[in-house]
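# After the sequence you'll find the predicted model.
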Amino acid sequence: MAGPKLTKAAIIESLHEKHGLNRADIHQIIDEFFEEVKDGLKNDQVIELRGFGTFEVRTRKGREKARNPKTGAIVAVETHGVAIFRPGKELKDFVWELRDNKPVNEND
């Protein structure tokens, strides 16, 4: 299972401590970066961040019969887009090494 969350606020604070930049400026840059990614996905572009991964939108076909997991009711689901992230080789290798060094928790 995943560990504690790393929030946008924590990232902003970390960048502020490392580089001494204004928190408001860091926040604005991060927000603008996310807007660029969303705009690219909206325009059917593949967002490739070398060494990290790739974001893209794929179409998931609709279905006449799907089940609402909360209520169990049968519902129709329209065709819709889903955001997909594929990690790059460097990120895959980095995470692989992390798992090798952590003890396996038998409760997971």
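Received it, and whenever you're ready, just let me know what you need.
# C-alpha from now on. contacts and neighbour counts both.
Noted.
# Quick check: the residue nearest the centre of the chain vs residue 28, distance?
The chain has residue 85 as the residue nearest its centroid, 6.6 Å off, counting by CA atoms, centre = their mean. Between residue 85 and residue 28 the computed distance is 23 Å (CA to CA, to the nearest Å).
# okay, now the one to match up with it:
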Amino acid sequence: MMTYTKRDVVRRVAEAMDEPMIKVEPWVDSVIDSLRSIMLSADTECRIEIRDFGVLEVKETKAKPKARNPKTNEVIYVPAHRKTHFKPSKLLKEFLRQPLEDVKKK
């Protein structure tokens, strides 16, 4: 499995903008910091929609008063908390649903 880092994103943005990586890195950092701060400041839920990419959401989960620890079979209480969710755009969904043989030929 290929793992991409922020540095890879900076490199691609630099190539697309025809700018040096040193100049582009603060821009990428700013975008990531902005997304993070929006998600952290969410009261309980928020939705960040980026056209042709997808939707990032912070959703509230329900409390589970009778969850079970599978190791000890002990009944435990899990309080309500928040979780992140990503929903890809139609463009990404269509690409990801293609059979792998079609993708490898391209």
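Cool, got the structure. The model shown is predicted, which means the values in this text are computed figures rather than measured ones.
# where does the TM-score land?
Remark: TM-score between the superposed chains equals 0.71 [TM-score structural alignment, normalised by the length of structure 2]; 98 aligned residues with a CA RMSD of 2.5 Å.
# ok so, going back, now do the SS call for the residue nearest to the centre of structure 1.
Look at residue 85 of structure 1: counting by DSSP: H, G, I helix; E, B strand; the rest coil, its state is strand.
# Next, the contact list for it, please.
Residue 85 of structure 1 sits next to 53-56 when contact means CA atoms under 8 Å, 6 or more residues apart in numbering.
# what's next to the helix or strand where residue 98 of structure 1 lies, contact-wise?
Taking DSSP states H and E as the definition, residue 98 of structure 1 sits inside helix 89-101. By CA under 8 Å, 6+ apart, the residues outside helix 89-101 of structure 1 that reach it are 51-53.
# Just name whatever secondary elements the longest helix seen in structure 1 is in contact with.
In structure 1, ranked by residue count with DSSP state H as the criterion, the top helix is helix 23-42. Here helix 23-42 of structure 1 is seen to pack against helix 8-19, strand 47-49, strand 53-60 when contacts are counted using 3 or more CA pairs under 8 Å, 6 or more residues apart in numbering; DSSP states H and E.
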